[in-house]
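# Following is a predicted model, sequence given first.
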Amino acid sequence: MEVLFNEQDLVDSICIYIAVKESIEPQHVEVDLEFHPSLGFAASTLALGRATRLYEQDIIDAVAVYLQDYHQFITDHLQVNLSFSEKDGFTASIQVLNN
């Protein structure tokens, strides 16, 4: 099975991920997604005045945590592939592996 995330889904996942780490509500987290051809994916977050930088693996972990906590997926069975295009913006394709 494949699950597709658009840019808002990715932002929501990161908001929840940071909120859990900081013990705050997700609506208190601001996210700015970034893609650099030579450096890959990153996200800058701001939560109650604290800035955090997430890198590609952190974003993948955020998607996995979101799918586990809100949709009961098993994180070890997820393969997350991030992508960026001018047309679609930031997206993720999540393969759900059957084991």
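Received the coordinates, thanks. Numbers count the residues shown, from 1 in each chain.
# going forward, measure contacts between C-alpha atoms and count neighbours the same way
OK.
# Which parts of this structure are strands?
2-5, 29-36, 40-47, 50-55, 78-85, 89-96 (DSSP state E).
# Turn the ones you listed into a markdown table, including mean neighbour count and distance to Tyr17.
Below are those laid out as a markdown table (neighbours: other Cα atoms under 10 Å; distance: least, Cα to Cα, whole Å):
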| stretch | mean neighbour count | distance to Tyr17 |
| --- | --- | --- |
| strand 2-5 | 14 | 16 |
| strand 29-36 | 16 | 10 |
| strand 40-47 | 18 | 11 |
| strand 50-55 | 13 | 11 |
| strand 78-85 | 16 | 16 |
| strand 89-96 | 17 | 16 |
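# Any chance of a markdown table for these, columns distance to Tyr70?
Converted to a markdown table, these look like this (distance: least, Cα to Cα, whole Å):
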| stretch | distance to Tyr70 |
| --- | --- |
| strand 2-5 | 14 |
| strand 29-36 | 18 |
| strand 40-47 | 21 |
| strand 50-55 | 21 |
| strand 78-85 | 14 |
| strand 89-96 | 15 |
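# let's bring in a second model and compare:
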Amino acid sequence: MEVLFNEQDLVDSICIYIALKERIEPEQVEVDLEFHPSLGLTASTLGLGRTARLHEQDIIDAVAVYLQDYHQFVADHLQINLSFSEKDGFIASIQVLNN
């Protein structure tokens, strides 16, 4: 099975991920997604005056945490690929592996 996340789904996942780490509400987190040719996808976050910079693996972890905590997927059974295009923006393609 494949699950597709659009840019808003990615932002929501990152908000929840940062909120869990910082022990704040997801609504208190701001996210700015960026694409750098040399770094790939990154995210800058701001929550209660604290900033954080997430790289691709952090964003992948955020998606896995979101799917595990909110939709009962098994994080170890997810293969998450991030991409960016001018046409589609930021996207995550998630393959759910059957083990």
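Sure thing, it's come through. What you see is a predicted model; the values in this text were computed from it and never measured.
# Could I get the TM-score for this pair?
The TM-score (TM-score structural alignment, normalised by the length of structure 1) is 0.99; 99 aligned residues with a Cα RMSD of 0.4 Å.
# of all the strands of structure 1, which lies closest to Val65 of structure 1?
The closest of the strands of structure 1 to Val65 of structure 1 is strand 78-85. By Cα to Cα, the value is 10.4 Å.
# looking at the strands of structure 1, which is closest to Val11 of structure 1?
That would be strand 29-36 among the strands of structure 1, by Cα to Cα, at 6.3 Å.
# what does the closest one contact?
11, 14-15, 18-19, 41-48, 84, 90 (Cα atoms under 8 Å, 6 or more residues apart in numbering).
# Pull the most distant pair out of those residues.
Largest pairwise distance in the contacts of strand 29-36 of structure 1, by Cα to Cα, is 28.3 Å, between Leu48 and Phe84.
# what's the spacing between Ile74 of structure 1 and Leu67 of structure 1?
8 Å (Cα to Cα, to the nearest Å).
# ok, those two, which is more surrounded?
Using other Cα atoms under 10 Å, the more surrounded residue of Ile74 of structure 1 and Leu67 is Leu67, with 18 against 15.
# What is the burial count for the residue nearest to that one when sequence neighbours are not counted?
Computed as Cα to Cα, 6 or more residues apart in numbering, the closest residue to Leu67 of structure 1 that is not its neighbour in sequence is Phe73, at 5.6 Å. By the criterion of other Cα under 10 Å, Phe73 of structure 1 has 15 neighbours.
# my guess is Phe73 of structure 1 meets Gln79, correct?
No - using Cα atoms under 8 Å, Phe73 of structure 1 is not in contact with Gln79; the gap is 11.6 Å.
# intersection of neighbour lists for these two?
Common neighbours of Phe73 of structure 1 and Gln79 (Cα under 8 Å, 6+ apart) do not exist.
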